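>>> Predicted model and sequence below, questions to follow.
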Amino acid sequence: MIGRLHGILIEKQPPWVVIDVGGVGYELEASMNTILSLPALGEQARLYTHLIVREDAHLLYGFRDELERRMFRELIRIAGVGPRMALAILSGMERGQFVRCLMDEDAQALTRLPGVGKKTAERLIVEMRDRLTRWPELTREAQPDLGALERLLDGEACELHPPGARGNYVDAEAALIALGYKPVEATRMLAELDHSLSTEALIKSALAQRIGSGRTEARR
């Protein structure tokens, strides 16, 4: 079992990254929140990992810290939640937001995540909620950061990209589709965003906007 990798980040193409460890490039699939936490290409990066062995492939998943990996492992234990959906959940909202949805029994917000229907959302709430008592770190993270979304939408958390940013839009759209959103959904999520933003900023803004719009509709 590969538990952790520490090496040079040589490729970052959401939702994939490649880390060079001693001349061997390890390809990992990671959540957007993990990818956004990574340094620039060419710098040292450290990721916790989870390896899934199938008959046709060895799949390696990367996580920014042990807590995110634990959440991933708990999620894939739930019936109907595979690795791809678990990663989409960890990408679709910050884990503090996810925990608040569980604590508030907000199934409607969870259904805004790709591939999560009403029954799956209800199952997540029932099965994950009782496990939160073992993770006091998560309940602390669940306290709302009211300024975070405002800073994001104001552009303070977004790194501007040099000219030629059309490629960033295409990459962001491809990443959202890889996370499980339908092509028409991905296009709609990116339509009103500033296309001069970096790929990572476009994806993060699109995800934040989608979750925010779901909460607005729920209050109406």
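Here it is on my side, so go on. Numbering: from 1, shown residues only.
>>> from here on, contacts and neighbour counts on C-alpha atoms
Noted.
>>> Mind giving me the packing neighbours of the longest helix that the chain contains?
For the chain, the helix that runs over the most residues, judged by DSSP state H, is helix 199-219. Applying 3 or more Cα pairs under 8 Å, 6 or more residues apart in numbering; DSSP states H and E, we find helix 199-219 packed against helix 32-37, helix 83-92, helix 107-110, helix 146-154, helix 166-178, helix 183-190.
>>> Second structure for comparison follows:
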Amino acid sequence: MIYSVHGKLIHTESGFAVVECAGVGYKCLTTLSTLSRLPRLGEEATLYTHLNVREDAVDLFGFYDQGELSCFKMLISVSGVGPKAALSILSSMSPEKFALCVATGDVKSLKCPGVGPKIAQRIVLELKDKVSSEAVAQGFQAELPAAALSASGPAAEAISALVVLGYSQSEAAVAVGQCDPALPVEEMIKFGLKKLATNL
């Protein structure tokens, strides 16, 4: 298993980057997020990697940080989710946003090219427990307020109301999760709307 590659960044294209290590150029398939964070060509770069071996291909996937790599591994562990779909999801959102979507059951936000509603639902069902218990969630636990993860009563009603108003489940959960749980539903909704209006 190749844990990481470190060397000169010699080429980038949409979907992959090439890092030269000891005279060998390693083509690492990756996300738009990782590509946007890489240095300029000719400079040193490090990518954390995952080697995917199939009957017809051997692919190396590279990520800027271990949080994104952990999310990628979790995604491809879900039945029906291949590396391409995993890259598509992580190209459209950060690992923190991904964890929040799974933890709050926000299926709508997980849909992207190559990932339809059925696959998005399966991801939430299979990964909900993992996201809250595995190391991938530890680095951004602050992003997942307790009220957002276990919303019930007034908090759940307020979240539902914000979703009806057009916000995603995860956005609504974060906004409501920041207010006083003793507030009545109407006040929670007002507070949530203010937070969402100022981008949390």
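In hand now; what should we look at? Keep in mind the model is a prediction, meaning the values are calculated, not measured.
>>> Any idea what the TM-score is?
Between these two chains, after superposing, the TM-score reads 0.68 (TM-score structural alignment, normalised by the length of the second structure); 148 aligned residues with a Cα RMSD of 2.2 Å.
>>> possible to save the helices and strands packed on helix 199-219 of the first structure as a markdown table with mean neighbour count?
A markdown table is the format used below for these (neighbours: other Cα atoms under 10 Å):
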| stretch | mean neighbour count |
| --- | --- |
| helix 32-37 | 19 |
| helix 83-92 | 23 |
| helix 107-110 | 22 |
| helix 146-154 | 12 |
| helix 166-178 | 20 |
| helix 183-190 | 17 |
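>>> With respect to residue 44 of the first structure, which of those lies nearest?
Closest to residue 44 of the first structure of these, according to Cα to Cα: helix 32-37, at 12.4 Å.
>>> Next, the buried residues of the longest helix of the first structure.
Within helix 199-219 of the first structure, the residues that count as buried by 16 or more other Cα atoms under 10 Å are 199-211.
>>> What of stretch 61-73 of the first structure?
Using 16+ other Cα under 10 Å as the burial criterion, the residues of stretch 61-73 of the first structure that qualify are 61, 62, 63, 64, 68, 69, 71, 72.
>>> From the residues you listed, pick the one nearest residue 1 of the first structure.
For these, the nearest to residue 1 of the first structure is residue 61 (12.0 Å; Cα to Cα).
>>> Which single one of the buried residues of helix 199-219 of the first structure is nearest to residue 128 of the first structure?
Using Cα to Cα, those come closest to residue 128 of the first structure at residue 211, 19.6 Å.
>>> surely that closest one meets residue 111?
No. Applying Cα atoms under 8 Å, one finds residue 211 of the first structure not in contact with residue 111, separated by 9.6 Å.
>>> and the buried residues of helix 199-219 of the first structure as JSON lines, adding distance to residue 5 of the first structure?
Formatted as JSON lines, the buried residues of helix 199-219 of the first structure follow (distance: Cα to Cα, whole Å):
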{"residue": "199", "distance to residue 5 of the first structure": "24"}
{"residue": "200", "distance to residue 5 of the first structure": "22"}
{"residue": "201", "distance to residue 5 of the first structure": "25"}
{"residue": "202", "distance to residue 5 of the first structure": "27"}
{"residue": "203", "distance to residue 5 of the first structure": "25"}
{"residue": "204", "distance to residue 5 of the first structure": "25"}
{"residue": "205", "distance to residue 5 of the first structure": "28"}
{"residue": "206", "distance to residue 5 of the first structure": "29"}
{"residue": "207", "distance to residue 5 of the first structure": "27"}
{"residue": "208", "distance to residue 5 of the first structure": "29"}
{"residue": "209", "distance to residue 5 of the first structure": "32"}
{"residue": "210", "distance to residue 5 of the first structure": "32"}
{"residue": "211", "distance to residue 5 of the first structure": "32"}
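>>> Just name the closest of those to residue 46 of the first structure, please.
The shortest approach to residue 46 of the first structure among those belongs to residue 200, at 18.7 Å (Cα to Cα).
>>> thinking again about what came up before, state the pair within the buried residues of helix 199-219 of the first structure that is farthest apart.
Longest span within these, Cα to Cα: 199 and 211, 18.7 Å.
>>> Show me which residues of stretch 117-126 of the second structure are buried.
Result for stretch 117-126 of the second structure [16+ other Cα under 10 Å]: buried residues 119, 120, 121, 122, 123, 124, 126.
>>> average distance between it and the first structure?
Aligned to the first structure and superposed, stretch 117-126 of the second structure gives a mean residue distance of 1.3 Å (mean Cα distance after the TM-score superposition for the first structure).
>>> So what touches that stretch?
75, 78, 80-81, 101-103, 105-108, 110-111 (Cα atoms under 8 Å, 6 or more residues apart in numbering).
>>> ok, back up a step: which of the buried residues of stretch 117-126 of the second structure fall in helices?
Per DSSP H, these map to helices at 119, 120, 121, 122, 123, 124, 126.
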